[in-house]
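In: got a predicted structure here, sequence first:
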Amino acid sequence: MVDITDVATRSRMMSGIRGKNTKPELVVRKALHRLGLRYRLHVRRLAGAPDLVFPRYRAVVFVHGCFWHQHNCPLFKMPSSRTEFWQEKLDRNRERDREHMAKLLQDGWRVAVVWECTLRTAIKSNDEGLFERLAEWIKGRASASLEL
């Protein structure tokens, strides 16, 4: 299938996609702040510069977009044009995620991943339980990793 936009337009559109302070990330930040948790943002000295860092609890949270991190859900769909390029790029993102998570766990951090699709579902159903479960995990000492 041929791309319906020209190269310059596609480039402009893709450059507008942010890596920090995304809408899903802001939703998680506001909810956790409302629950009394305080955090640091994008700490660069940690592997992967996690979206939220809770030094007091030695916990970090990544808020992943389903497309960019190839989540196995309805929100992820491989582009039909330049599939080889996209497959390579997205596979590398996944590999990098695994490397960062392994490094953080090795360094004694607990790691949580919140997926965009889970957030959308929680928002649509007005489910505050997702954020409460995440807050409990952050404050607790159980399990080294969590995926929501």
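Out: Looks like it arrived, so ask away. Residues are numbered from 1 along each chain as shown.
In: from here on, contacts and neighbour counts on C-alpha atoms
Out: Will do.
In: I'd like the distance from the one helix or strand Arg10 maps to to the chain centre, please.
Out: In this assignment (DSSP states H and E), Arg10 forms part of helix 7-15. The chain centroid and the centroid of helix 7-15 are separated by 23 Å under CA atoms, centre = their mean, to the nearest Å.
In: below is structure B, check it against A:
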Amino acid sequence: MHRSPDEQWSPPTGSWASSAARRRNMQAIRSRDTEPERLIRRLVHAQGLRYRVAARPLPGLRRTADMVFRPAKVAVFIDGCYWHGCPEHYVPPKTNPGYWSGKVAGNIARDRDTDRRLSEAGWTVLRFWEHESPDACALQIAAMVSKLRPRQT
């Protein structure tokens, strides 16, 4: 929907956006293909490993992992420090703290639930923070996938 510049913006019914600028800012945040994800994927791919990107490890679970190695049953998540409550880097928001802190707490609870469900289904879950060394992450991923990958006879 296109609006004329003089038309006043108002959030859609049920929207949490407090202003047009905030809404644009929040819509611009990437949920996949972030720079840390791309760096780690490039390094893992260079080691000869192949994977699915932004895929559901379990068909009935409406959650996606950043990298999925199906034969090895390894799901990799590269978590953003703000959105997933990094103990080192998370800074509570100054604007609308009740909403945002609740959202981050919900993300953390969902992450733990996802880990539990995947583990119960026989998957290995690897989680990394966006600030961790891509090289170290890629080495850990490659080691785990190599260890768990079914051997071809």
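Out: In hand now; what should we look at? For clarity, every value in this text was computed on a predicted model and none was experimentally measured.
In: TM-score for this pair?
Out: Superposed pair, TM-score by TM-score structural alignment, normalised by the length of the first structure: 0.80. Supporting alignment: 128 aligned residues with a CA RMSD of 1.6 Å.
In: related to what we said a few turns ago, which part of the second structure lines up with the helix holding Arg10 of the first structure?
Out: Aligned using TM-score structural alignment, helix 7-15 of the first structure spans residues 19-27 in the second structure.
In: report the separation between Gly48 of the first structure and Glu95 of the first structure.
Out: Using CA to CA, to the nearest Å, one gets 12 Å for the distance from Gly48 of the first structure to Glu95 of the first structure.
In: okay, these two: which has more neighbours?
Out: Neighbours were counted for Gly48 of the first structure and for Glu95 using other CA atoms under 10 Å; Gly48 has more, 18 against 12.
In: what's the closest non-adjacent residue to the more buried one?
Out: His100 (5.4 Å; CA to CA, 6 or more residues apart in numbering).
In: the helix of greatest length in the first structure: which residues count as buried?
Out: Criterion DSSP state H: the longest helix present in the first structure is helix 83-106. Going by neighbour count (16 or more other CA atoms under 10 Å), the buried part of helix 83-106 of the first structure is Leu90, Asp97, His100, Met101, Leu104.
In: and that helix, how far from the second structure on average?
Out: In this overlay with the second structure, the average offset of helix 83-106 of the first structure from its partner residues is 0.7 Å by mean CA distance after the TM-score superposition for the first structure.
In: packing partners of that helix?
Out: strand 110-115 (3 or more CA pairs under 8 Å, 6 or more residues apart in numbering; DSSP states H and E).
In: in the second structure, what stretch matches the strand it packs on?
Out: Under the alignment (TM-score structural alignment), strand 110-115 of the first structure falls on residues 124-129 in the second structure.
In: circling back to that earlier point, which parts of the helix or strand following the helix holding Arg10 of the first structure are buried?
Out: Remark: after helix 7-15 of the first structure, the chain's next helix or strand is helix 23-34, criterion DSSP H and E. Buried residues in helix 23-34 of the first structure, counting neighbours by 16+ other CA under 10 Å, are found at Pro24, Glu25, Val28, Arg29, Ala31, Leu32.
In: what comes into contact with helix 23-34 of the first structure?
Out: Arg38, Asp51, Leu52, Val63, Glu116, Leu119, Phe131, Ala135 (CA atoms under 8 Å, 6 or more residues apart in numbering).
In: residue contacts, the spatially most central residue of the second structure?
Out: The centre of the second structure sits closest to Asp79, judged by CA atoms, centre = their mean, with a distance of 4.9 Å. By CA under 8 Å, 6+ apart, the contact set of Asp79 of the second structure is Arg127, Phe128, Trp129, Glu130.
In: show me which of the residues you listed are buried.
Out: Buried among the contacts of Asp79 of the second structure by 16+ other CA under 10 Å: Arg127, Phe128, Trp129, Glu130.
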